[in-house]
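# this one's structure only:
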């Protein structure tokens, strides 16, 4: 049961991590745009 439950969580964790990175990149890009 635990093994069956863990398998789908890996892509979800990766997806949320990617979302966080994308949000950070967007924030950095906005900051660069506003400076120049």
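Structure's in. What do you need? As the structure is a computational prediction, the values presented were derived from the model and not from experiment.
# make it CA atoms for all contacts and neighbour counts henceforth
OK.
# hey, where'd the helices end up in the chain?
If DSSP state H is used as the criterion, the helices of the chain fall at 2-35.
# what's the burial count for residue 7?
The local packing of residue 7 (other Cα atoms under 10 Å) involves 10 other residues.
# Next: residue 17.
Burial of residue 17, expressed as a neighbour count using other Cα under 10 Å, amounts to 12.
# next up, a second structure to put side by side with the first:
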């Protein structure tokens, strides 16, 4: 039973990480690049 519940969250983990990486990179580049420039 626990394994079945862990399966759904595991699949959601990879997509969440990918969204956090691209979101952090463009977000930091936008305010960081135009701000300091």
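Sure thing, it's come through. Remember, it's a predicted structure, so these values are computed and weren't measured experimentally.
# Overlay the chains and give the TM-score.
Structural agreement between the overlaid chains, expressed as a TM-score with TM-score structural alignment, normalised by the length of structure 1, amounts to 0.65; 34 aligned residues with a Cα RMSD of 1.2 Å.
# Structure 2: which residue goes with residue 27 of structure 1?
In structure 2, the residue paired with residue 27 of structure 1 is residue 27, using TM-score structural alignment.
# Residue 7 of structure 1 too?
Matched by TM-score structural alignment, residue 7 of structure 1 corresponds to residue 7 in structure 2.
# Quick check: the gap between its match and residue 14 of structure 2.
Distance, residue 7 of structure 2 to residue 14 of structure 2, using Cα to Cα, to the nearest Å: 12 Å.
# what's the answer for residue 1 of structure 2, then?
Counting by Cα to Cα, the gap between residue 1 of structure 2 and residue 14 of structure 2 amounts to 22 Å.
# more neighbours, these two?
Counted by other Cα under 10 Å, residue 1 of structure 2 and residue 14 do not tie: residue 14 has more neighbours, with 11 against 5.
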